[in-house]
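heads up, no residue letters with this:
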């Protein structure tokens, strides 16, 4: 059998190339709305971060997503992102890789 190519994306926090399934996409729509995109299919400008609470915290501390998505994000959004990433990491550890 032919081996399938695994799509890679770059994490905006660490700068590492990581398989797309291990990343979380954050999108900014044309209207300027920023949201978490668990499906990875929403239209708009996207930025990826690894599903690691440390990366979400570093993005919050340094406001990396503000610069990458060229918008001002609130602390509430960063808190929601951190909680989501923590929950997803716990799920993956509990149930294994999807």
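Looks like it arrived, so ask away. Please read these numbers as outputs of a predicted model, since none were measured by experiment.

alpha carbons only for contacts and neighbour counts from here, please
Will do.

distance of residue 34 relative to residue 69?
8 Å (C-alpha to C-alpha, to the nearest Å).

actually residue 78, not the one I typed
Distance check for residue 78 against residue 69: by C-alpha to C-alpha, it reads 13 Å.

what's the answer for residue 59, then?
Residue 59 is 12 Å from residue 69, by C-alpha to C-alpha.

same question for residue 26.
For residue 26, the distance to residue 69 - C-alpha to C-alpha - is 9 Å.

below is an additional structure, to be compared with the one above:
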């Protein structure tokens, strides 16, 4: 059986290459609206951030997405990102127990 290739993406905060499934996509559409993209299928320019609360907090502190998308983003977006990452991290830890 042929081994499947795992798509890799770069975390824009840490610069580390990781499997796409372990990252969250943030997308900027044509109207310059920035939003989370849990499905990974929204149209627009995408950037990836790791499912790690520390990395999300670092992104807020450094205003990483402001730089990547070249526009001013409200702190509300970063707060939404941090809460979403926290939720996803908790789910990952809860359901990752392989028994």
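That came through, no problem. Everything numeric here is computed off the predicted structure, so don't read it as measured data.

mind listing the helices for structure 2?
Under the criterion DSSP state H, structure 2 contains helices at 53-62, 64-69, 75-95.

buried ones in the second one?
In this case it means helix 64-69 of structure 2. Buried residues in helix 64-69 of structure 2, counting neighbours by 16 or more other C-alpha atoms under 10 Å, are found at 64-65, 69.

please apply the same query to the first one.
The neighbour-count check on helix 53-62 of structure 2 (16+ other C-alpha under 10 Å) flags 53, 55-57, 59-60 as buried.

mean distance between it and structure 1 after superposition?
Its matched residues in structure 1 lie on average 0.4 Å from helix 53-62 of structure 2 after superposition (mean C-alpha distance after the TM-score superposition for structure 1).

contacts for that helix next, please.
13-14, 49-50, 65, 75, 78, 81-82, 85-86, 89 (C-alpha atoms under 8 Å, 6 or more residues apart in numbering).

change it to 6 Å
For helix 53-62 of structure 2, the external contacting residues (C-alpha atoms under 6 Å, 6 or more residues apart in numbering) are 78, 82, 85-86.

and that helix, which stretch of structure 1?
Counting by TM-score structural alignment, helix 53-62 of structure 2 falls onto residues 53-62 of structure 1.
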